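A.B. asks: quick one: sequence and predicted model below, then my questions.
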Amino acid sequence: MHSLRPLAKASFALCSLLALASAQAAGISDDKVRIGVLSDMSGQYSDSGGRGSVEAAKMAVEDFGSKVLGKPVEVIFADHQNKADIGGAKARQWWDAEGVDMIIDLNNSAIAGAVNVLAKERNKVAIATGALSNALTNEFCAPTAIHYTVDSYSIASAAVDAVMKQGKKDWFIIAVDYSYGKVTSEIITNFVKEGGGRVLGTVYHPFNAGDFSSFLMQAQSSKAQVVALANATNDTINTIKGAREFGMTKSMTFVPQLVYINDIHGLGLEQGQGLVFATAYYWDRNDESRAWAQKYQARMKKMPSMNQASIYSAVTTYLKAVQEAQTDDGPAVVAQMKKMKINDVFSQNGYLRDDGRMVHDMFLVQVKTPKESKGAWDYYKVLDTIPGDKAFQPLSKSTCYLVKK
């Protein structure tokens, strides 16, 4: 009997070490959860992202209690300047040297793609709320990468379908000359052809272009009934303003793809009235969304974009998953997120798929006339609700290696 005591002690010591290792692995890696908001802080996407994205993330952390598993949660931020090399370098620095656990926003598709690659290599969580390219859940998908808000497929499907039902079959596309514009123009073309229509031409313009007259003249010369705009923010606003100046909106229907409420605020209802597009979020949808948006407005002096609202949702969901998984380990947290249903100020009927796509209901909206609006930020009429399973690309069309066919 006595001869077994050393063995028993050694066995107990080994079990204790394994339990300690397991507890450390299951806890918070460095006694703090760090969330990095990587956004356009100074360029044309800064109004729909930027400081507003940082504030939305902070609001989520505060509402969660500023701690998870008894450890503090910190929000830091950086400006990617809409340059993939700068964004990638910052993500690498955050993950390799500064203990960041999750990076969010990424409101540029080229940057989001680069960060997804790094997330896959490092098993870290990347949540793209501001990027649009479907490539993020196809060729750039990763086990710990999530595409949260909208994408090229979801914003095109509802709007193209609505206009095609009006009998308008001849289209022309004006697109920004980088990943988002190219992917979106291809998706629009596919939807138009599937609906029995024709795309009479596509023209690409530089990012943050100053003059759209030549691109608009090409659209006018095509004799198309519809002009789809595969650009965003200032580029979309300036395209629409130019079209109205040339009198093109009287004979041609303009269908913008990515529109934030900030864009309509800047454009004004006089010029924006009648525009139809798909959105993931409208602040005036219900009591819960109104209450949160008004809280945000009190801090930022404006209503949140759908990107900023989705950041609040995504950070909250992430922290809930950390709490449930009892760890900030990237793969474990994302696995937990994929078990969750997401219904909050942003998401309706939300859930995460194997390809990293967060599926949720979308809304087809029309911009109100000045007479219809009851005041500042009362801009949309909701025409239709599109169930998430219909709005987003089906998994059967996915090229993500994580999807089992």
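C.D. replies: Sure thing, it's come through. Numbers count the residues shown, from 1 in each chain.

A.B. asks: from here on, contacts and neighbour counts on C-alpha atoms
C.D. replies: Fine.

A.B. asks: next, the buried residues of the helix ranked longest in the chain.
C.D. replies: Ranked by number of residues, the top helix in the chain under DSSP state H is helix 5-26. Residues of helix 5-26 classed as buried by neighbour count (16 or more other Cα atoms under 10 Å): residue 26.

A.B. asks: do a quick rundown of the strands in the stretch 51-200 of the chain.
C.D. replies: 67-68, 71-79, 102-105, 125-128, 145-147, 170-176, 198-205 (DSSP state E, counting those that start in this stretch).

A.B. asks: same list (those) but as JSON lines, adding mean neighbour count.
C.D. replies: JSON lines is the format used below for the strands of the stretch 51-200 of the chain (neighbours: other Cα atoms under 10 Å):
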{"stretch": "strand 67-68", "mean neighbour count": "20"}
{"stretch": "strand 71-79", "mean neighbour count": "17"}
{"stretch": "strand 102-105", "mean neighbour count": "28"}
{"stretch": "strand 125-128", "mean neighbour count": "30"}
{"stretch": "strand 145-147", "mean neighbour count": "30"}
{"stretch": "strand 170-176", "mean neighbour count": "26"}
{"stretch": "strand 198-205", "mean neighbour count": "18"}
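
A.B. asks: adding another structure so you can compare the two:
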Amino acid sequence: MKASKLFAFSAIALACAMQGAHAQTPLKTIKIGILTDMSGPLADAYGPGSVRAAEMAIEEAKSQFPGVNIELVSANHQNKVDVATTIARKWYDVEKVDAIFDLVNTSVAIAVQGVARERKKIDVPITGASSLTGQHCSPWAIHWSTDTHIQTGGVTSGVMATGGDSWFFITADYSGTREMADQAKAIVKKGGGKVTGEVLFPMGSTDFASAVVAAQGSNAKVINLASGGQDTVNAIKQLAEFGLVAQGKRIVAPSIFLTDIHSLGLKAAQGVVFVDSTYWDLTPETRTWSKRFAETMKRPPTPQQMNVYGAVQHYLKAVKTAGTTDSDAVMKQVRATPINFFNTKNGVVRENGSVVRKRYVFQAKSPAESKYAWDYLKVAKELSLEEGAPVPVAESGCNFTSK
């Protein structure tokens, strides 16, 4: 055999041996981060409950990873982009976190997704904006939650179809909620409806008097609250105090949380509609899991916390199948593996990271309809997979090669 051919053969054999050795390297540690709002207006719906949900997913998965240490770290991003990105860089670069979950607050989620994309690391937002799988998409991101396209589409079209043809918007002034409001306005205008006005407010506001007066003066039939957490609670309380709920104004809050309805009480929240993928009291399976969650947290989980559990569980399944925490190998399995846990059957993670799964239009019950603690919601409509799907990948604006 000629020397050149022998050298080539030896190089190939060495490469194969190295690949085999790499493939056989035992998995020792999986490190997961929950980066969330632990003390601000979104903490009730996410926060410590998200951490507990991740703990539950890890506890259940440990038997599938003998000899592997699954670590969980958590931190408060304080709804500040600079704080969130500093933590994310430290976690990925220094503490060797393999994947970051939760990332509530769209500005935070977009910024951290940029950090993760630069490092080819996995991030899993449980927050709204469709742009996370559009212009801000990443090959290593999974947008696990209900996005703004789904939240606005199902609710806005339904309200328009039942006579809600004039709309006033009260919008939190940050990227995700502005995106949500703009999507709803487009649907209203396309359907022949009228947008009578809009008031923007800073996150964390407590005084909505001027916004409520403007909404009342607009004579709109529908008031859309593009906001979340305590902001939504404060706005609805003041809409009720000014008599707009009693006047029959329809309140649409696409991003309202179960904890918001609890804070408001059904007298103020009754009739509010929104889209989500689950609810603690939806099925026997959700009730069983929620009972376990409540043993520690002393209340049922929000859909967002339930989705943290599902996302962490699905990620760990992918790691198990891949036999590694390498981002490319894991994401290949994330997309190839159907999503199956207590509130999702045969869901799919698409190429751009968006998730197709069952979703519902929920409506807050009246006080008379509620029969026990936290019995707050009923299913107004069960959406088909098409009705509840994110923007089609080809129309999403996602372009991995431009990053």
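C.D. replies: Yep, it's here. Predicted model only: the values in this text are computed from it and were never measured.

A.B. asks: list the contacts of the residue nearest the centre of the first structure.
C.D. replies: Against the mean C-alpha coordinate of the first structure, by Cα atoms, centre = their mean, the closest residue is residue 129 at 2.6 Å. If you count contacts by Cα atoms under 8 Å, 6 or more residues apart in numbering, residue 129 of the first structure has them with 104-107, 147-150, 307, 310-311.

A.B. asks: just the strands in the stretch 201-350 of the first structure please.
C.D. replies: All strands of the stretch 201-350 of the first structure, identified by DSSP E, counting those that start in this stretch, fall at 226-230, 253-256, 276-279.

A.B. asks: of all those strands, which one is nearest residue 170 of the first structure?
C.D. replies: strand 226-230 (6.3 Å; Cα to Cα).

A.B. asks: just how off-centre is the longest helix of the first structure within its chain?
C.D. replies: Offset of helix 5-26 of the first structure from its chain centre (Cα atoms, centre = their mean, to the nearest Å): 44 Å.

A.B. asks: what of stretch 46-55 of the second structure?
C.D. replies: 13 Å.

A.B. asks: which other residues reach that stretch?
C.D. replies: For stretch 46-55 of the second structure, using Cα under 8 Å, 6+ apart, the contacting residues are 34, 36-39, 72, 74, 76, 102, 104, 293, 297, 301-302, 304-306, 308-309, 312.

A.B. asks: and for stretch 151-170 of the second structure?
C.D. replies: For stretch 151-170 of the second structure, the external contacting residues (Cα under 8 Å, 6+ apart) are 180-181, 183-184, 187-188, 191-201, 211, 215, 218, 220-227, 250, 252, 254-255, 273-276, 361, 387-388.

A.B. asks: which pair of the contacts of residue 129 of the first structure spans the longest distance?
C.D. replies: Among those, 104 and 150 lie farthest apart (Cα to Cα), at 14.2 Å.

A.B. asks: rewinding a little: distance to residue 329 of the first structure and mean neighbour count added to the strands of the stretch 201-350 of the first structure, as JSON lines?
C.D. replies: Formatted as JSON lines, the strands of the stretch 201-350 of the first structure follow (distance: least, Cα to Cα, whole Å; neighbours: other Cα atoms under 10 Å):
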{"stretch": "strand 226-230", "distance to residue 329 of the first structure": "37", "mean neighbour count": "26"}
{"stretch": "strand 253-256", "distance to residue 329 of the first structure": "39", "mean neighbour count": "23"}
{"stretch": "strand 276-279", "distance to residue 329 of the first structure": "32", "mean neighbour count": "27"}
